[in-house]
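sequence and predicted model, in that order:
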Amino acid sequence: MNVKQLEQYFIKELSALYDEEEAKQLFCLAAGQISEWNRSQLLINATTQLSAEQSSAYNYILLELKKGRPMQHIFAEAWFYGLKFKVTEAVLIPRPETEELIEWILDTVKTQPVSSILDIGTGSGCIAITLKKNLEQVEVTALDVSAEALKVAAENSITNTAAVNFIHSDILTYSSPSKYDLIVSNPPYITENEKKEIHQNVLDYEPHLALFVSNENPLLFYKGIADFALINLHPKGKLFFEINEYLGKETVEMLSAKGFTDIILKQDMQGKDRMILCNL
């Protein structure tokens, strides 16, 4: 079987779980891992015959994908903002939308420098570690309620040579005398009613603790983090959120009612309300 035939086989075998474009992307990721080919090299090698060893490796990945396992869990790694992160079922797989949040933060601090950052709900550590790598002189702290997630984040901190301080605590009950110039969070925000929109492999393999909130109180963590920020941000400090695309207006109103100013609601590349910046 050559490369093009194998790609078509992937598409056919994964049709129950993924559409054609998704399956092609997964095949491209598999080719990058096994054959070290990018998309252009895939096209160039379309008629290349695969060795028995390579075929076996591709087939293993296909079998795992058919079980619904995310590709990042099969490889136990994910790329985020040019950095490699270990991922397990204890942490969320980093998303491209969060890279946009990173970009917004880095653009902001170019003209409004900060010396301390707190990342709340750090998970794999992707936000905190990426910020530390790009802002080496800034002290970065990361908090999470999950001890297992913090183990992964600590490993990622070492692997990426980024010195981050980690705190094991629940932000809804955590108190601290420490103050920060910038607080950022991508907290749980998917309501129970939205579960039907979530891909099955996310439901089966990613931590619900980091994903879901009740229908009755969807802004639970945003309110808690905002209250923490009122006490723990320096004057004129900044609060960044990644948000539920359906709750942009409600989140802005909540922050305004708590006294935050200069609130900006920003859309992601897909045109969805996805990020907020406000000042104390």
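Now that the structure is in, tell me what you want to look at.

please count neighbours and contacts with C-alpha atoms only from this point.
OK.

helices of the stretch 1-150 of the chain, residue ranges please.
Using DSSP state H, counting those that start in this stretch, the helices of the stretch 1-150 of the chain run over 3-13, 20-34, 39-44, 52-66, 71-75, 96-111, 126-134, 147-159.

use this one as the comparison:
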Amino acid sequence: MNLSQLLHHFKEELKDVYEEEEVKSIFFISVEHLLQLRRSQLMLNWEKEPEPEKLTSFLTILEGLKTHKPIQYLLGEAFFYGSVFKVNEAVLIPRPETEELVDWILEEKRPAPSVIDFGTGTGCIAISLKKHLKDASVTAVDISEEALRIASENAGINQAEVSFVSADILTFQSDTKFDIIVSNPPYITEKERTEMQQNVLAHEPHLALFVTDERPLLFYEAVADFALSNLKENGSLFFEINEYLAQEMIQMLKDKSFVSIELRKDMQGKDRMIRAGLKLNHLSSGVI
């Protein structure tokens, strides 16, 4: 079976699972991963027949796709901010909108900043920041030991020196002050489950996805409280947020004495990111 025939086979087998364009995109990702052929190169290699073991790998991927398993988990890797990150079902697959959050943080152009990332997962935010801020001191926190194992491996793969800490966002304390505090915590409410795709619900870790309907800002409040004590003068607090809770987030930050609160939309026009700072009199007096 050559690559042209294999693509046709993917389309036929997955027509009830994915749209055709998505099948093609998944196929191209698989080809690049297994055969090291980019999409542009594939156009000249449609008649190429994969070796038997490679063909078996393609068919194994196809069977996984039929169960709605994301291609990133099937390949064991995902791309984020120009780098490769190992993934498994203990960590969320890095999203493009999170790349926009990294972009925003890098816009600040701080010299040798101290950074802490809460709920690091794959380590994609912390590692990407360290790779682009060579003199930064970066700490990454997660409650999941398996997530920290994956994140540590990703730091090694990407040659990024990051300190990983096993801790609960809700109770973590430190005497260290930080220039940048960032978090992309669980923010999907239980009532939003029905809107989610099956491949996410069935395979991505619910611990990293969901919060209760009663306290949807639970983790944001905890990180914000940490920032009240641990954010340096002129430091910035960054969050990736639930688009439906943007105004609640702004009000929560105002109630906790944060200022210069800025809301940004992602590439799809959704309210997705917030940055905030603290008043100087708060930092000097300790008064909330």
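It's in. Everything numeric in this text was worked out from a predicted model, so none of it was measured.

before we move on, the earlier item: looking at the helices of the stretch 1-150 of structure 1, which is closest to Gly237 of structure 1?
Proximity to Gly237 of structure 1, assessed across the helices of the stretch 1-150 of structure 1 by CA to CA, is greatest for helix 96-111 (11.3 Å).

hmm, back to that, buried deepest among the helices of the stretch 1-150 of structure 1, which one?
Across these, the average number of neighbours (mean count of other CA atoms under 10 Å) peaks for helix 126-134, which reaches a mean of 23.

whereabouts in structure 2 does that helix align?
Aligned by TM-score structural alignment, helix 126-134 of structure 1 corresponds to residues 124-132 of structure 2.

so how far is that stretch from its chain's centroid?
Taking CA atoms, centre = their mean, to the nearest Å, one finds the center of stretch 124-132 of structure 2 at 11 Å from the center of the full chain.

show residues contacting that stretch.
80-81, 85, 94, 98-99, 102, 106, 115-117, 120, 136-140, 151, 154-155, 158-162 (CA atoms under 8 Å, 6 or more residues apart in numbering).

got a ChimeraX select line for the buried ones in these?
Buried subset of these, written as a ChimeraX selection, criterion 16 or more other CA atoms under 10 Å:
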select :80,81,85,94,98,99,102,115,116,117,120,136,137,138,139,140,151,154,155,158,160,161,162
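
how near is the residue positioned nearest the centre of structure 1 to Glu77 of structure 1?
Most central in structure 1 under CA atoms, centre = their mean is Pro94, positioned 2.7 Å from the mean C-alpha point. Per CA to CA, to the nearest Å, Pro94 of structure 1 is found 10 Å from Glu77 of structure 1.

over to Tyr180 of structure 1?
According to CA to CA, Tyr180 of structure 1 and Glu77 of structure 1 sit 30 Å apart.

neighbour count for the two, which is higher?
Shown here are Tyr180 of structure 1 and Glu77; by other CA atoms under 10 Å, Tyr180 has more neighbours (22 against 16).

and the more buried one, what pairs with it in structure 2?
Per TM-score structural alignment, the equivalent position to Tyr180 of structure 1 in structure 2 is Phe178.

I'd like to know how far its match sits from Lys232 of structure 2.
In terms of CA to CA, Phe178 of structure 2 sits 5 Å off from Lys232 of structure 2.

Ser157 of structure 1 -> structure 2?
By TM-score structural alignment, Ser157 of structure 1 lines up with Ala155 in structure 2.

contacting residues for its match?
Taking CA under 8 Å, 6+ apart, we find Ala155 of structure 2 in contact with Gly123, Ile127, Glu161, Val162.

which of the contacts of stretch 124-132 of structure 2 fall in strands?
Phe80, Phe85, Val115, Ile116, Asp117, Ser137, Val138, Thr139, Ala140 (DSSP state E).

hang on, the first one packs against Pro94?
Yes: Phe80 of structure 2 is within contact range of Pro94, at 6.4 Å (criterion: CA atoms under 8 Å).

any idea which of the ones in strands among the contacts of stretch 124-132 of structure 2 is closest to Ile250 of structure 2?
Minimum separation from Ile250 of structure 2 among those (CA to CA) is found for Asp117, which lies at 20.1 Å.

and the closest one, what does it touch?
Ile125, Ala126, Val138, Thr139, Ala140, Val141, Ile181, Val182, Ser183.

mind jotting down where the helices sit in the stretch 151-280 of structure 1?
For the stretch 151-280 of structure 1, applying DSSP H, counting those that start in this stretch gives helices covering 200-205, 220-232, 248-257.

identify whichever of the ones you listed lies nearest to Asp170 of structure 1.
Minimum separation from Asp170 of structure 1 across the helices of the stretch 151-280 of structure 1 (CA to CA) falls at helix 220-232, 10.2 Å.

list the contacts of that closest one.
By CA under 8 Å, 6+ apart, the list of residues contacting helix 220-232 of structure 1 reads 171-172, 175-180, 183, 187-189, 213, 239, 251, 254-255, 258, 280.
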